[in-house]
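J.: got a sequence here, can you build the structure:
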Amino acid sequence: MANKNNPAPGDGLRSVRTTSLFRAVNFELYTRPNAVIMGLGLLAITGCAGYIAYMRSKYEGLGYYGAVKEDGTEEFVKRKSKWD
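T.: A predicted model of the protein is given here:
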């Protein structure tokens, strides 16, 4: 790591004199990226998106469809036949 008195290019915020409060509040600016935590976060986000897609396809398979109301919100409505 470079000397604090003589910062090198690319040191970023680590070379800037700051208070401990600033470092505590902005902790992510001073830590190195962690590949394991990043992978777990990516896995969690992918799982959530997959679950939402699964539930949407499940409702559509049961005969529901996404209808947009007049106020702009979406609601799942059961398909109705003209013959009912």
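J.: drop to CA atoms for contacts and neighbour counts, all remaining ones
T.: Will do.
J.: helix/strand/coil for Ala53?
T.: Assigned by DSSP: H, G, I helix; E, B strand; the rest coil, the conformation of Ala53 is helix.
J.: here is a second sequence; please produce its structure as well for comparison:
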Amino acid sequence: MSDKQPDHKYQPGEGIRSMRTTGVFRAVNFELYAKPNIVVMTLGLIGFGTVLGYIAYMRSKYESQGYYAALQEDGTEVYAKRRSKWD
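T.: Reported below is the predicted structural model:
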């Protein structure tokens, strides 16, 4: 009975990258094997922050013009102009 020793000595922190897997598994689960890329992460955070900022800006713009989010009877949300009872 011969015990095969692995060719690779596993180091702490390697995680799933050090395991032997099939090419299909690596292709389907690409994010488990890709090393973090700080440039792509920074661009993603800037884009996400920009989108959130734009949504907040548009919401405040509508609210400052007197619009509010109203629900219709069928459950859809629309922006309606505030009206006074005295008009």
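J.: TM-score for this pair?
T.: A TM-score of 0.82 describes the superposed chains when it is computed by TM-score structural alignment, normalised by the length of structure 1; 82 aligned residues with a C-alpha RMSD of 1.9 Å.
J.: secondary structure element for the residue nearest the centre of structure 1?
T.: The residue at the geometric middle of structure 1, judged as the C-alpha nearest the mean C-alpha position with C-alpha atoms, centre = their mean, is Ile45 (6.3 Å). Taking DSSP states H and E as the definition, one finds Ile45 of structure 1 inside helix 35-61.
J.: likewise Val78 of structure 2?
T.: Here Val78 of structure 2, judged by DSSP H and E, is contained in strand 77-81.
J.: what range in structure 1 matches that strand?
T.: Residues 74-78 of structure 1 are matched to strand 77-81 of structure 2 when aligned by TM-score structural alignment.
J.: what does the matching stretch rub up against?
T.: Outside stretch 74-78 of structure 1, the residues within contact range by C-alpha atoms under 8 Å, 6 or more residues apart in numbering are 63-69.
J.: ok now it, how far from the chain's centre?
T.: 26 Å (C-alpha atoms, centre = their mean, to the nearest Å).
J.: that stretch: average distance to aligned residues in structure 2?
T.: Following the fit onto structure 2, the mean deviation recorded for stretch 74-78 of structure 1 is 2.0 Å by mean C-alpha distance after the TM-score superposition for structure 1.
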